[in-house]
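Trainee: Give me coordinates for this.
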Amino acid sequence: MAVEKVTVKEALQRASFRYREAGLEQPREEAEILLAHLLGWDRLRLYLEGERELPPEAAAAFQEAQERRSRGEPLAYITGKKEFYGLEFKVTPAVLIPRPETEFLVDAVLEWVGKRGAPRGEGLVLGDLGTGSGNLVVTLSCLLPLARCWAIDISPEALQVARENAARHKVEHRICWRRGDYFKALEKDQPPPRFDVIVSNPPYIPGDALDCLPQTVRGYEPLLALDGGGDGLEGYRRLLEDLPRHLRSPGLVVLEVGDGQMEAVERLCRERGIFKSLAFRQDYAGRARVLEGLV
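Mentor: This next block holds a predicted model:
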């Protein structure tokens, strides 16, 4: 099938219109990101060379990518990458796409480490439970080069993506990798590691709410990383059950929490009876989304 000749500027205009018709919130920005990715350019170059004719293969690829995006496939899965805390991460349908609010978990860890007088992670043992793409553990490994980090995930496909991201940012050798369900992945490690910091973004969507998620989420992102069980709290229960055996004192636990679930997760934490204090952070929309527990 022949592809109509089109300039960079015209291609962007048409894609923006198509995305707007499809109901996307940022049609022009997404069109620019996608075309720049396909051409291997930065977005500024799209404007500098707007009158340049697109090569036929690029025009065809751009058209195909537009169709995928218009059907609801997330942009990050089409480009295969997503930025998190200033770093670029590979993403595939085997892992959740990193969200901006998850960056607050990194902030919480860095503040706590700084107060301990170990800004480079001196003597720190950190665990990322449910690592997914590795965005948390890789970012923290980059920012805390003297920390020893562990990454755990039940999905072998997710672990592979995380390891590739760690290799990309040259920290793979500083991370211990384990496959399994939270702390149960450490049963063969004798003695099992004890952590100063635990970070986790457990699945927190209640089972009966999965069908209510946007198509861009429920149709593409991994169910394993979304489904939090009947009330959305099963992941937190499993994590907290074995926490006392694996966390040193003083220690820090930082959890991402679903919108409207902070009170319930805080109650679960208090029932464990191990936390000296609990606090929360709000996301960019002012919603309580990150729970910090000190032991």
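
Trainee: only C-alpha atoms for contact and neighbour calcs from this point on.
Mentor: OK.

Trainee: ranges for the strands of the protein?
Mentor: Per DSSP state E, the chain carries strands over the ranges 81-84, 87-90, 125-129, 148-153, 175-179, 195-200, 247-256, 277-282, 288-294.

Trainee: Other residues contacting the fourth one?
Mentor: Yep, that's strand 148-153 we're talking about. Contacts with strand 148-153, where a contact means CA atoms under 8 Å, 6 or more residues apart in numbering, come from 123-132, 134, 137, 141, 159, 174-182, 185.

Trainee: If you compare the directions of that strand and strand 125-129, what angle comes out?
Mentor: 10 degrees (axes from the mean of the first three to the mean of the last three CA atoms, to 10 degrees).

Trainee: Next: the fifth one.
Mentor: Using the same axes, to 10 degrees, one finds that strand 175-179 and strand 125-129 are set 30 degrees apart in direction.

Trainee: Distance from strand 175-179 to the middle of the chain?
Mentor: The chain centroid and the centroid of strand 175-179 are separated by 17 Å, computed with CA atoms, centre = their mean, to the nearest Å.

Trainee: let's see this one next to it:
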Amino acid sequence: MTGAEALSHAVARLRQAGIPDAPRDARRLLAHVLNIDPGRLTLILPDPVADAVLPVLDIALDRRVAREPVSHITGRRAFYGRDFIVTPDVLDPRPETETLIAAALACPFSRVLDLGTGSGCILLTLLAERSDAAGLGTDLSAAALDVARANAGALGVMRAEFTQSDWFADVSGVYDLIVSNPPYIAECEMATLAPELSHEPQGALTDGADGLSAYRAIALGVQGHLAEGGRLLVEIGASQAADVRRIFAEVGLETVAIHPDLDGRDRVVEARRCPGGR
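Mentor: Predicted coordinates for the structure are as follows:
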């Protein structure tokens, strides 16, 4: 069987199972089992593939048919131009979160705190882009922190530290930039989500309540750790901008901007601790 025939087989399996964007996923899975970069796949499609490849490909296809995310099958996910290790212990880095990265990089910073760091993709990307900055990532999950540390090592970002903490509980010091992509999906919305999300840590997706609990917790602790004039950037659900703005205003934070993602949906709230503010 040639690479092209193997790819055709993979696309057919995924389409029959109703997998969205089956050709894209088939290419990624075939490249994975061939241990090549997906960008090189076209070059080898005319060539025969080893007999041993096909059973491995079928196992990967079985997992995708069961709606396991491609990233969990390959163990990698691209984010802001870099590859990150992912496991079922962390959320997949998503393109929407790159909105937060772009907003954070628009102004200088030297010390970053990433609350609920997960894979570490936000903190490590910011530090990789700003070689003079250092930062701390926190997470309640020890398993997630192991993934974040592995990503720091793989990317060679040694200016990142990680600690287990429930929001600010075990955090000390003051930061000029605090970022977070917290669990913001309301419990009542969980049943409507794509089946792939059942493979991700549920505590990183939902607060089990109205989707705003994390913002309240962040607001309660932020003033003790955000420098005067410092910025707080949080990812939000598309309908949460007004609620998060109100929660932050109640503790004296000024909302600087609501940043939309590439689809035009509200995605990031940027707030600031005004000099002399409480």
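
Trainee: List the TM-score for the superposed pair.
Mentor: Laid over one another, the chains give 0.94 as their TM-score (TM-score structural alignment, normalised by the length of the second structure), with 273 aligned residues with a CA RMSD of 1.3 Å.

Trainee: ok, back up a step: may I see the ChimeraX selection of the buried members of the contacts of strand 148-153 of the first structure?
Mentor: Typed into ChimeraX, the line below selects the buried ones among the contacts of strand 148-153 of the first structure, using 16 or more other CA atoms under 10 Å:
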select :124,125,126,127,128,129,130,131,132,134,137,141,159,174,175,177,178,179,180,181,182,185
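
Trainee: What's residue 83 of the second structure aligned with over in the first structure?
Mentor: Counting by TM-score structural alignment, residue 83 of the second structure corresponds to residue 88 in the first structure.

Trainee: what's the burial count for the closest residue to its match other than its chain neighbours?
Mentor: Counting by CA to CA, 6 or more residues apart in numbering, residue 82 is the residue found nearest to residue 88 of the first structure once chain neighbours are left out, at 5.7 Å. Neighbours of residue 82 of the first structure under the rule other CA atoms under 10 Å: 18.

Trainee: need the helices for the stretch 151-295 of the first structure, in chain order.
Mentor: Using DSSP state H, counting those that start in this stretch, the helices found in the stretch 151-295 of the first structure span residues 156-168, 215-218, 234-241, 243-246, 262-272.

Trainee: Please tabulate these in JSON lines and include distance to residue 150 of the first structure as additional columns.
Mentor: Converted to JSON lines, those look like this (distance: least, CA to CA, whole Å):
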{"stretch": "helix 156-168", "distance to residue 150 of the first structure": "12"}
{"stretch": "helix 215-218", "distance to residue 150 of the first structure": "28"}
{"stretch": "helix 234-241", "distance to residue 150 of the first structure": "15"}
{"stretch": "helix 243-246", "distance to residue 150 of the first structure": "12"}
{"stretch": "helix 262-272", "distance to residue 150 of the first structure": "22"}
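
Trainee: So which residues of the stretch 1-150 of the second structure form helices?
Mentor: Listed in chain order, the helices found in the stretch 1-150 of the second structure under DSSP H, counting those that start in this stretch are 3-16, 22-34, 41-44, 53-65, 70-74, 98-105, 121-129, 142-155.

Trainee: These into JSON lines, with extra columns for distance to residue 255 of the second structure?
Mentor: Output for the helices of the stretch 1-150 of the second structure, formatted as JSON lines (distance: least, CA to CA, whole Å):
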{"stretch": "helix 3-16", "distance to residue 255 of the second structure": "45"}
{"stretch": "helix 22-34", "distance to residue 255 of the second structure": "39"}
{"stretch": "helix 41-44", "distance to residue 255 of the second structure": "46"}
{"stretch": "helix 53-65", "distance to residue 255 of the second structure": "41"}
{"stretch": "helix 70-74", "distance to residue 255 of the second structure": "35"}
{"stretch": "helix 98-105", "distance to residue 255 of the second structure": "13"}
{"stretch": "helix 121-129", "distance to residue 255 of the second structure": "21"}
{"stretch": "helix 142-155", "distance to residue 255 of the second structure": "29"}
